[in-house]
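Participant: I need the structure of the sequence given here:
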Amino acid sequence: MSALFPTYQRFPIVVERAEGTKLMAKDGKEYLDFVAGIAVCNLGHRHPAVQKAIETQLNQVWHVSNLFQIPLQEETAKKLTQHCDGDVVFFCNSGAEANEAALKLARKHTGRSKVITFRQSFHGRTFATMSATGQAKIYEGFGPLLQEFIHLPFNDVEALEKEMDETVATIMVEVVQGEGGVVPAEQTFLEKVEALCKQYGALFIVDEVQTGIGRTGKPFAYQHFSVSPDIITIAKGLGSGFPIGAMIGKQFLASSFGPGVHGSTFGGNPLAVAAANATIDIVFDSNFLRDVEEKGEYFKQALTEALADVDIVHEVRGLGLMIGIACKEAVANILPKIHERGLLVLSAGPNVIRLLPPLTVTKEELNTAVQILKESLAACNIVSQS
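Facilitator: Sure, this is the predicted structure:
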């Protein structure tokens, strides 16, 4: 009997070593990893520059708490704000904590309580972020959620206009819904979110926990859409596997998060910011990002062409190197078939195969993945028709 709570449905794979885009299992099998720790290992596993930064910090200081000055926090925060519309940063440990901070800040700054989010969204598993999440499976069984969280249809401008008024503290939106099926937001929809927030004095929050730190070929995914959020939340790819999250806000919000208002014992830990600092030095390079964007377009097109004749495939969609293959049936039984062929992928909802390769992936590896996916889905297609 396991000594762990059974909170995860784990793949039957024990990883012994990892490097770059590859995972080596205990049984000797090698896998091409297009899970990347769920969009965490954006630079692949054990990137040398990030590993060196962590090792250097290990030999200096591990933890002092935020009662003391941590110069590397300032350095890392400035690098983040130089590449987005924000000015000030709060460091924490996860995406859920970043979103929790954002929701607290929005309510405190506006003096309002109503929060608008969207169906099929995912924002975390704390009580506030569960309340913000538009998927019942996340919060069923936990009793009453926090009040005044409204879930509207995603990309529905008319529904948003009807709900918006002077009682709304914030609209929180994912630029690409990750857990909800890899569904990109529409340009007109995001523009309307921004316009309504300005019109009614609400704050515009973009949840970039999965899409941020280069995943879509820009530092942050909202930058594809010519909008300017008031608050940006990030985590996952920020630390290349070392736990860290952050909330980035515009300068006018700084006075609402003064001493004693919010905090975190481990947030901005020296080891975590060392990992983040090294990560963003690489990811935010313009040539690196251009390469990610090109590979994302190449991968999406290659998949679209390769799977065009596979009947169970409904659509290939996504942005950058965040791709979803929407299928006409549940994918739970399809994933193991893909894994058997040496490619690790995951789902996004019941009918979508989610592909999150490291941003360092090569075109040769993308081609390998396309071939494996074509063979696997074609085989499943034949079975489903028999």
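
Participant: From now on I want contacts and neighbour counts done on CA atoms only, so please keep to that.
Facilitator: Fine.

Participant: Can you show me the helices along the stretch 151-300 of the chain?
Facilitator: 157-163, 187-200, 270-283, 286-306 (DSSP state H, counting those that start in this stretch).

Participant: Remind me what the third one packs against, helices and strands.
Facilitator: Read that as helix 270-283. Helices and strands touching helix 270-283, by 3 or more C-alpha pairs under 8 Å, 6 or more residues apart in numbering; DSSP states H and E, are helix 48-58, helix 71-81.

Participant: just so I know, which of these lies nearest residue 341?
Facilitator: helix 48-58 (28.2 Å; C-alpha to C-alpha).

Participant: Now that closest one: buried residues?
Facilitator: 50-51, 53-54, 57 (16 or more other C-alpha atoms under 10 Å).

Participant: Ok, stretch 120-136 next?
Facilitator: Those would be 120-125, 127-135, for stretch 120-136 by 16+ other C-alpha under 10 Å.

Participant: Endpoint to endpoint, that stretch covers what distance?
Facilitator: 9 Å (C-alpha to C-alpha, to the nearest Å).

Participant: Pull the residues that contact it.
Facilitator: Where contact means C-alpha atoms under 8 Å, 6 or more residues apart in numbering, the residues beyond stretch 120-136 that reach it are 95-96, 99-100, 103, 115-119, 138-139, 145-146, 149-151, 154, 173-174, 177-181, 207.

Participant: Now, of those residues, which are buried?
Facilitator: Looks like the contacts of stretch 120-136 have 95-96, 99-100, 103, 115-119, 139, 149-151, 154, 173-174, 177-181, 207 buried, using 16+ other C-alpha under 10 Å.

Participant: Could you also give me the structure for this second sequence? I'd like to compare it with the first:
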Amino acid sequence: MTLSIAELLQTHRGENFSLHERFLNSQMVKVLKTIGYDRVYTKAQGPYLYDDQGNEYLDLLSGFGVFALGRNHPKVKAALLEVLADDLPDLVQMDVSLLAGLLAQKLIQNTPEPLTRVFFCNSGAEAVEAAIKFARYTTGRSRILYCHHAFHGLTMGALSLNGEPIFRQGFGPLLPDCEAVPFNDLKALERALQERETAAFIVEPIQGKGVNLPADDYLPEAARLCRKYGALFVADEVQTGLGRTGRLWAVEHWGVEPDMLLMAKALSGGFVPVGAVAMTARIMDKVFNRMDRAVVHGSTFSKNNLAMAAGLAFFTVLEEEDLIANAARQGQALLEGLSALVDKYEFLQEVRGKGLMLALEFGKPQSFKLKAAWSLLETANKGLFSQMITIPLFKRHRILSQVAGHGMNVVKFLPPLVIGAKDVAWIVNACDQVLADCHQVPGAIWDLGKTLAGHALKAKQTA
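Facilitator: You can find the predicted model right below:
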């Protein structure tokens, strides 16, 4: 019997939620149904998703940054089909891969100067795990510093560097000798470093949870302090890297040269998981310092031909379509268009970001009626107002977005780098309309707010 994926999809069309409810995470199904995100998507192209009713949606999640090129880019598909058609030897293990060598060469040609070696893995979390191990072995120290509100992944080592308590609860004890310092606080960082027990400081140049930007002197000075006290400076660019912020790497905005640079997500071209750690020769040569240590760290599927081809195709598209410049241009237009709404609407406090990584932060209004409505939601659950933005954006304007972190009134936009002026106008106009509705109290959107508050209070009572 021949397997036909097309026939399977057609036969079981619409069973997405029932299958997940029975065999996967039923709570995720409950969440999606509660907030009205239970769509059946049947097609995707570029920055757009299409449901079984033919409706077009603008995806501002990009699979959490995976789809920097949009979905189903023809040049990435062509590269993968070529690999499959050529029957190449793959994962021989007692061998070295040509495609892996070529992608490593491409990466080093495009990373800060001190970085000359690459380790491949399958994900951002795996890149973080590798960085922890490499830093400890290279320095002979054990402590790893990270920032409050950081997100570095959900495997055990990466989770130990996670600054959001909700992800950590119940999974301890976590990796020992990991210490959090406040983001953007150089004095706190130096106090921790000056004990000379730190192997590495691992930091997102722009924090994904909340889209928190550093002060202009923070990252350069943090790197200098690390070198002063013998620690490695590690830039986690899993989400900020590969063109997202209008530069190839976010650290370029501040002229920072890390000892290790972590990447994943977009490098996949949107098809095959791949992660990497670019590092100095000193680190690579210290960890793999003898022939009997050639296999002390690895990842079985990490250099598979499809992943390597996807990474090479990603760079081809990024360069040929000038997507870094497009991210800077469209990101600036989006930042300006959304920032113009701050003076127009009381709830909107700030719009911030770089390139196509943006956040809208909401806060307590001044007028009495709006203040009372705000307090109702905040009493039920901190950060609930953000859902009153994302849900109407999705249901009324077909824009898929997310709250930027647990318990915060920040909405995050992470569009594909391929969006154009039409999409920017779509986003700004939709936000304008949703915010206008939020300022009508009472109103239909506040009926949604009462429903959300009711769910939140019920959840607290049953917790």
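
Participant: Superposing both, give me the TM-score.
Facilitator: Remark: TM-score between the superposed chains equals 0.95 [TM-score structural alignment, normalised by the length of the first structure]; 385 aligned residues with a C-alpha RMSD of 1.7 Å.

Participant: if we can go back for a sec, can you say which of the helices of the stretch 151-300 of the first structure is packed in most?
Facilitator: The highest mean neighbour count among these, using mean count of other C-alpha atoms under 10 Å, belongs to helix 270-283: a mean of 24.

Participant: which residue numbers in the second structure go with it?
Facilitator: Mapped onto the second structure using TM-score structural alignment, helix 270-283 of the first structure spans residues 305-318.

Participant: One more: stretch 225-240 of the first structure?
Facilitator: With TM-score structural alignment as the criterion, stretch 225-240 of the first structure aligns to 254-269.

Participant: One more: stretch 92-100 of the first structure?
Facilitator: The aligned range for stretch 92-100 of the first structure is 121-129, by TM-score structural alignment.

Participant: what sits up against that stretch?
Facilitator: 120, 152-155, 157-158, 236, 238, 262-265, 273-277, 298-299, 301-303.

Participant: Which residues are in contact with the residue opposite residue 49 of the first structure in the second structure once aligned?
Facilitator: Using TM-score structural alignment, the partner of residue 49 of the first structure in the second structure is residue 75. Taking C-alpha under 8 Å, 6+ apart, we find residue 75 of the second structure in contact with 313, 317.

Participant: Kindly report the same for residue 361 of the first structure.
Facilitator: Per C-alpha under 8 Å, 6+ apart, neighbours of residue 361 of the first structure: 21, 44.

Participant: which one in the second structure is aligned with it?
Facilitator: Match for residue 361 of the first structure (TM-score structural alignment): residue 419.

Participant: got it, and residue 111 of the first structure?
Facilitator: So residue 111 of the first structure corresponds to residue 140, using TM-score structural alignment.

Participant: and what of residue 254 of the first structure?
Facilitator: Per TM-score structural alignment, residue 254 of the first structure is aligned with residue 284.

Participant: ok, how many other residues are close to that match?
Facilitator: When counting by other C-alpha atoms under 10 Å, one arrives at 17 neighbours for residue 284 of the second structure.

Participant: What of residue 85 of the second structure?
Facilitator: Neighbour number of residue 85 of the second structure under other C-alpha under 10 Å is 9.

Participant: what's the lengthiest helix in the first structure packed up against?
Facilitator: Secondary structure of the first structure per DSSP state H: the longest helix is helix 363-385. Counting contacts by 3+ C-alpha pairs under 8 Å, 6+ apart, helix 363-385 of the first structure packs against helix 286-306, helix 335-340.

Participant: Provide the contact partners of the longest one at residue level.
Facilitator: When contacts are taken as C-alpha under 8 Å, 6+ apart, the neighbours of helix 286-306 of the first structure outside the stretch itself are 214-219, 282-283, 315-323, 359-360, 363, 366-367, 370-371, 374.

Participant: And the shortest one, by the same measure?
Facilitator: Outside of helix 335-340 of the first structure, the residues within contact range by C-alpha under 8 Å, 6+ apart are 31, 344-347, 353, 372-373, 376.

Participant: What of stretch 313-320 of the second structure?
Facilitator: 69, 75-76, 79, 266-269, 323-324.

Participant: Pick the one among those residues closest to residue 255 of the second structure.
Facilitator: residue 324 (17.1 Å).

Participant: For that closest one, give its distance to residue 112 of the second structure.
Facilitator: Per C-alpha to C-alpha, residue 324 of the second structure is found 17 Å from residue 112 of the second structure.

Participant: how about residue 136 of the first structure, what's its match in the second structure?
Facilitator: So, by TM-score structural alignment, residue 136 of the first structure is matched to residue 165.
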